[in-house]
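>>> My questions concern the predicted model and sequence given below.
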Amino acid sequence: MSSSVRAHAAKMASFLVVGGAAFVVDAVVFNLLTFWVTGRGPLFDQPLLAKTIAIVLASVATYVGNRYWTFARRRLRLRFSRYVMFAVLNLVAIGIQLGCLAFSRHVLGLEGPIPDNISGTLIGQALATIFRYLTYDRLVFREDEGDPELLTEETA
């Protein structure tokens, strides 16, 4: 196996581990807000708001994990535009997940822990993770080459 294939596999594996941790944050927060322990949480009637809160919290975890682990070896300049791009791409990813949940709830008429978690957490997050992997690699954590003011993992 070539070193570039190994490097890509390692990057993908760490991205998936970070995504797995974010999945847990998303699922736990969403289920607590929507279904609590009794089956009807404080945001039961507002599952899209509950999912938005869960995704935002999970997104913070993904930024930290991806910046300091998945893409840690990349030489990155600290830029405000990098944070803006991360936020914009996460808004799109949130839209993907909310779209899956809204379709299940409002078009198919499915409601409850199982359909909400299948549509919003499993399917929605799987699609959003693919989107994030492709866009983070190219747009958020793109390496800045040839710039003397770059931060490496030692200086970040």
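Ah, there it is.

>>> going forward, measure contacts between C-alpha atoms and count neighbours the same way
Fine.

>>> Let me see the contact set for the residue nearest in space to the middle of the chain.
Central residue of the chain (CA atoms, centre = their mean): residue 59, 4.9 Å from the mean position. Residues in contact with residue 59 (CA atoms under 8 Å, 6 or more residues apart in numbering) are 22, 90.

>>> pretty sure it belongs to a helix, no?
Yes. According to DSSP: H, G, I helix; E, B strand; the rest coil, the state of residue 59 is that of a helix.

>>> adding another structure so you can compare the two:
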Amino acid sequence: MSEPGALRTKLNQLAREVVKFGAVGGLGVLVNMGVFNLVRNTTELPVVRASLIATVVAIAFNYIGFRYFTYRDREKSGRARELSLFLLFSVIGMVIENGVLYAATYGFGWDSSLQSNFFKFFGIGVGTIFRFWSYRTWVFRALPAPEEKEAVQAAESFLEHAPRQATRRQPDRV
């Protein structure tokens, strides 16, 4: 495949991935905001605690969507590793997301319902940038392309046979 054709293919794959990530993420935002407002308006919990509960619910929802929709074609071995990394990066995203809300609420005193929802939504956006990068890079890694797989297999085969060839080498004659 030509270099421009390969680039176009990679860009098309990235665009599809972004659309799928956005679809799951968009539903996750609705879950997050819905649970946030439900908890905030029906309990006496402080704003950031309500947000943390909502974020945890959304993280669970998003894992299912990402694993079985967005990244269903990605490597499936090592589910414990995948889930551990997903939770690690989700917690970092949760800190980013709720750090924005915390700063707005307790740093600036912006704690009306409208302001809380705005900063919750803004924090989700900032956290999403981090999550997209980390999930695609570390959690749901792409399987190697067929050409890459063949190259890796050839290299492994070469390395596997290289030591044997070296031991059979005849001594140099003077």
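Yep, that arrived. Note that this is a predicted model, so its numbers are computed, not measured.

>>> Distance of the residue nearest to the centre of structure 1 relative to residue 51 of structure 1?
Plainly put, residue 59 of structure 1 is 12 Å away from residue 51 of structure 1 if you go by CA to CA, to the nearest Å.

>>> swap in residue 90 of structure 1?
Note on residue 90 of structure 1: its distance to residue 51 of structure 1, by CA to CA, is 13 Å.

>>> Comparing those two, which shows the higher neighbour count?
Using other CA atoms under 10 Å as the criterion, residue 90 of structure 1 and residue 51 rank with residue 51 on top: 26 against 20.

>>> Alignment lookup: residue 15 of structure 2 to structure 1.
Under the alignment (TM-score structural alignment), residue 15 of structure 2 pairs with residue 9 in structure 1.

>>> give me the number of residues near that match?
Residue 9 of structure 1 has 12 neighbouring residues, counting by other CA under 10 Å.

>>> Residue 123 of structure 1: neighbouring residues, count only.
Neighbour count for residue 123 of structure 1, taken as other CA under 10 Å: 17.

>>> check contacts around it.
By CA under 8 Å, 6+ apart, the contact set of residue 123 of structure 1 is 97, 100.

>>> swap in residue 22 of structure 1?
Residue 22 of structure 1 makes contacts with 58-59, 61-62, as judged by CA under 8 Å, 6+ apart.

>>> how does it look with 7 Å?
Residues in contact with residue 22 of structure 1 (CA atoms under 7 Å, 6 or more residues apart in numbering) are 58, 61-62.

>>> Flag every buried residue along stretch 127-137 of structure 1.
128-129, 131-132, 135-136 (16 or more other CA atoms under 10 Å).

>>> out of those residues, who's nearest residue 24 of structure 1?
Of all these, residue 24 of structure 1 sits closest to residue 129, with 13.4 Å by CA to CA.
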